[in-house]
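Trainee: For reference, the sequence and a predicted model appear below.
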Amino acid sequence: MARTAQRHASFYACEDCVERLHHTILDYADAMVDAPVDAAGIRVPLYVGAADPVRPAPITYRRGRHRRPRTALGRLWGRVVSGREGQPVRTETAAKT
């Protein structure tokens, strides 16, 4: 069963796809434990959309100790939360353009 936005449907997938989804969820949970925080101490999400509020600078990166990422997406999140890849944070200037 898959659920989203108060809707649900049957979900069929091969064992490899279910395992990849499972590992992606674990990678996301691990990354959120070490998610960077903004100046107000609020965790910065791994994704920043156009409608998301502007976060105050600076961003503080944490150093965590969790398992090695299991997926390519997990490796990307690992680079984002460690500061090795630029955090996609909107600024006031970028928000107005």
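Mentor: Received the coordinates, thanks.

Trainee: contacts and neighbour counts: CA atoms only from here.
Mentor: Fine.

Trainee: who's in contact with residue 3?
Mentor: residue 9 (Cα atoms under 8 Å, 6 or more residues apart in numbering).

Trainee: Confirm that it lies within a strand, as I assumed.
Mentor: Yes: according to DSSP: H, G, I helix; E, B strand; the rest coil, residue 3 belongs to a strand.

Trainee: hang on, isn't residue 77 packed against residue 33?
Mentor: No: between residue 77 and residue 33 there is no contact under Cα atoms under 8 Å: 11.3 Å.

Trainee: try this one next to it:
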Amino acid sequence: VKNARYTRDFSGPLDNECTCYACRNFSMSYMRHLYMAGEILGLRLLTLHNVHFYMQLIFQAREHILSGDFIDWKRAMLSKMSATDPT
């Protein structure tokens, strides 16, 4: 969100695969604007996004533990997450 390249990024949300309220309703550019302007709404939306991400991650981990393929899922997730651009 801090990166200046998102100033005019109206193409999509924080994460195209995310279904949280922030990603469904706001562009990356707007989220950056809120954050950079010090608007509390920006922090709230980023918190919603982060909590949603971790809830989904834990739900998926639980499902894979129960189905017995957690190790394979973990490797795939770590590979996917390390390939994602963090900025």
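Mentor: Looks like it arrived, so ask away. Please read all numbers here as calculations on a predicted model, not as lab measurements.

Trainee: TM value for the aligned chains?
Mentor: Between these two chains, after superposing, the TM-score reads 0.33 (TM-score structural alignment, normalised by the length of the second structure); 43 aligned residues with a Cα RMSD of 4.1 Å.

Trainee: of residue 77 and residue 33 of the first structure, who's got more company?
Mentor: For residue 77 of the first structure versus residue 33, the count of surrounding residues by other Cα atoms under 10 Å is larger for residue 77: 24 against 15.

Trainee: Secondary structure element for that one, which one?
Mentor: Using DSSP states H and E, residue 77 of the first structure maps to helix 72-82.

Trainee: what helices or strands is that helix leaning on?
Mentor: If you count contacts as 3 or more Cα pairs under 8 Å, 6 or more residues apart in numbering; DSSP states H and E, helix 72-82 of the first structure packs onto helix 15-33.

Trainee: Go again with 6 Å.
Mentor: Judged by 3 or more Cα pairs under 6 Å, 6 or more residues apart in numbering; DSSP states H and E, helix 72-82 of the first structure is in contact with no other helix or strand.

Trainee: So which bits of that helix are buried?
Mentor: Within helix 72-82 of the first structure, the residues scored as buried using 16 or more other Cα atoms under 10 Å are 74, 76, 77, 78, 80, 81, 82.

Trainee: In a markdown table, list these along with distance to residue 19 of the first structure.
Mentor: Conversion of the buried residues of helix 72-82 of the first structure to a markdown table gives the following (distance: Cα to Cα, whole Å):
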| residue | distance to residue 19 of the first structure |
| --- | --- |
| 74 | 14 |
| 76 | 19 |
| 77 | 18 |
| 78 | 20 |
| 80 | 23 |
| 81 | 24 |
| 82 | 25 |
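
Trainee: Please identify the one among these that lies nearest to residue 22 of the first structure.
Mentor: Taking Cα to Cα as the measure, residue 22 of the first structure sits nearest to residue 74 out of these, at 11.5 Å.
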